[in-house]
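Q: Have a look; sequence and predicted model below, questions after that.
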Amino acid sequence: MARSLDGLVLSPVADQAPGQVGTRTRFTYHERDGRIWAEYAGGDVVRGHLVGTREGDTLDFRYVQLKQDGTTSSGHCVSTVTGLPDGRVRLDETWEWESQEGSGTSVVEQLKS
């Protein structure tokens, strides 16, 4: 199993569609006993939360967020945890909205210290 995500700060490597998570968004992860959760904010996202589980190197979670324009949205994501050559963590994500149309993939990586 890859190292714990507890206390790590990750950010997308590229912007998603306008009004969504982007390179200015920061996710602070927590992990305990197979459970994961995170708070995130930045860019168009005022506040977001995710909660789910981890089994091995697979995360399965739901997310909900409040955007700058006052709208909320929610969805489901499955991520694979991998290690980068420099020791940082990378998440390869497949997500889908549940509150609106749309799905896609994204990559988030641990910020360099």
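A: Thanks, I have it. Numbers count the residues shown, from 1 in each chain.

Q: alpha carbons only for contacts and neighbour counts from here, please
A: OK.

Q: which element is Ser11 on?
A: strand 9-12 (DSSP states H and E).

Q: I'd like to know which elements the next helix or strand after that strand is packed against.
A: Downstream of strand 9-12, the next assigned helix or strand under DSSP H and E is strand 26-32. With contacts taken as 3 or more CA pairs under 8 Å, 6 or more residues apart in numbering; DSSP states H and E, strand 26-32 sits against strand 9-12, strand 35-42.

Q: Included below, for side-by-side comparison, is a second structure:
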Amino acid sequence: MINYDGKRFRKVLADPADDAPIALYRQRGDLVWADFTGGDVRRGSLAGTRDTDGVISFSYSMVLDDGRVISGYSVNTPEVLADGRIRLHERWERYGAHAASGVSAIEEVR
């Protein structure tokens, strides 16, 4: 069973040199939460739960450099990479004035 406590994750980018937020995940039982900053994110947080397969369902909010406030929901499905790190495949949805949906991936940073 995957334990996310203390793991750091960063968005998978076409150019790894680009700046992207880094999130530090915490976990107690099935409760998972994280804070993140970097790239164009001044401050962000997420909170949700992990199921027995390691899938995390959470809500998130963030404040961007330009002052926009973004909130939404995401379901992240884990994949263990050959080197033992975790990649989370995200299906996300944003709400409100900045509504959007999509897929992306984040990977564990060591």
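A: Nice, I can see it. Worth saying up front: this structure is predicted, and the values here are computed from it rather than measured.

Q: hang on, the earlier thing: most packed of the helices and strands packed on strand 26-32 of the first structure?
A: Highest mean neighbour count of these: strand 9-12, a mean of 22 (counted as mean count of other CA atoms under 10 Å).

Q: quick one: secondary structure of Arg3 of the first structure?
A: Secondary structure, DSSP: H, G, I helix; E, B strand; the rest coil: Arg3 of the first structure is coil.

Q: And stretch 1-15 of the first structure, how far out from the chain middle?
A: Centre-to-centre, stretch 1-15 of the first structure and its host chain are 8 Å apart (CA atoms, centre = their mean, to the nearest Å).

Q: what does stretch 99-113 of the first structure give?
A: 6 Å.

Q: Same question for stretch 39-51 of the second structure.
A: Its chain's C-alpha centre lies 6 Å from the corresponding centre of stretch 39-51 of the second structure when counted by CA atoms, centre = their mean.

Q: what range in the first structure does it sit on?
A: Mapping stretch 39-51 of the second structure onto the first structure (TM-score structural alignment) gives residues 43-55.

Q: How about the residue nearest the centre of the first structure: what's its closest non-neighbour residue?
A: The structure's the first structure has its C-alpha centroid closest to Phe27; by CA atoms, centre = their mean the separation is 6.2 Å. Once flanking residues are discounted, Phe27 of the first structure sits nearest to Tyr40: 4.3 Å by CA to CA, 6 or more residues apart in numbering.
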